[in-house]
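Asker: Pasted the sequence and its predicted model underneath.
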Amino acid sequence: MARGRPVRCRLTAGQRHDASQARPLPDGLAPAYPVANHGSDADPLVAALATRGTCAVIPPRRKRRHPRAYDAARYAQRHPVERLCGRRKLFRRVATRYD
């Protein structure tokens, strides 16, 4: 994200999980601290980001046997991303006339 604006986007089918597209998204980019929510907490994704030299800011899921450490202060700065997702959902509804 660049000041709350999307840098890259990938569309998936409605029944597919977003985490399946998380690994190819940062190709060609060099994010220092990619931030994601609990749903993206997967060992292959974190390992792929670590091989690129980035420090993933992804909180562990509650039921993880061995929770990973993450930077809670950086994760708290995630509100621009959440606002972007909320706006995107709102305007999709208006553009497709769901209401």
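Answerer: Everything's here; your move.

Asker: For the rest of this, base every contact and every neighbour count on C-alpha atoms.
Answerer: Fine.

Asker: which residue ranges form the helices in the protein?
Answerer: 43-51, 72-76, 79-96 (DSSP state H).

Asker: so which of those helices gets nearest Val7?
Answerer: The minimum distance between Val7 and these falls on helix 79-96, with 11.4 Å, by Cα to Cα.

Asker: Apart from its neighbours in sequence, what residue is nearest the most centrally placed residue in the chain?
Answerer: Nearest to the geometric centre of the chain sits Ala36, at 3.4 Å (Cα atoms, centre = their mean). Spatial nearest neighbour of Ala36, excluding adjacent residues (Cα to Cα, 6 or more residues apart in numbering): Ile58 at 5.2 Å.

Asker: Pasting the second one now:
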Amino acid sequence: MGRSRGGLTTKIHALVDAEGRPIRLKLTEGQAHDGRSAADMFETVEAGHILLADRAYDSDGLRATMAECGAWANIRAMPNRVKTFPFSQWVYRQRNVIERFFNKLKHFRAIATRYDKRDDNFLASVQLASIRIWLRSYESVT
């Protein structure tokens, strides 16, 4: 857990597929930089994939890692960035899938209110909720 002016905080980093189902999950301290702390999560990204991430993940290192894999990092550039990269506004709109995943995750009360004091127990709760989200995608709607 990280400490900030607001108290103890934790960030949940998630890598999801096109259907909004989680592939990788990770916890970091609230004050940790997103791009550096989530760099080890991108080992499942392969050639031909498109990585959609918000501005917090904008870094030259991440873009270079994605280029090595043959994937394209469609990340909105930080406002103070001098060097610009190709960016598709239309593809970036598809990033709402990750936002919907976090919305579904916050419907689980233990995660929204952070009952667990230890980070390993909290990660286990997030993983259990993610399993339930996966199972919902296989339910019949008829």
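Answerer: All right, it came through fine. None of the values given here were measured: they were computed from a predicted structure.

Asker: Mind telling me the TM-score for this superposition?
Answerer: After superposition, the two chains reach a TM-score (TM-score structural alignment, normalised by the length of structure 1) of 0.82; 97 aligned residues with a Cα RMSD of 2.1 Å.

Asker: how about the residue nearest to Ala36 of structure 1, what's its partner in structure 2?
Answerer: For Ile58 of structure 1, the aligned residue in structure 2 is Ile75 (criterion: TM-score structural alignment).

Asker: contacting residues for that match?
Answerer: Applying Cα atoms under 8 Å, 6 or more residues apart in numbering, we find Ile75 of structure 2 in contact with 51-55, 57-58, 87, 92.

Asker: circling back: against Leu90 of structure 1, how distant is the residue nearest to Ala36 of structure 1?
Answerer: From Ile58 of structure 1 over to Leu90 of structure 1 the distance is 25 Å, taken as Cα to Cα, to the nearest Å.

Asker: ditto for Ala48 of structure 1
Answerer: 32 Å.

Asker: repeat for Met1 of structure 1
Answerer: Distance, Met1 of structure 1 to Leu90 of structure 1, by Cα to Cα: 19 Å.

Asker: what's the answer for Ala32 of structure 1, then?
Answerer: Per Cα to Cα, Ala32 of structure 1 is found 30 Å from Leu90 of structure 1.

Asker: cool, Ala76 of structure 1 as well?
Answerer: Relative to Leu90 of structure 1, Ala76 of structure 1 is positioned 23 Å away (Cα to Cα).
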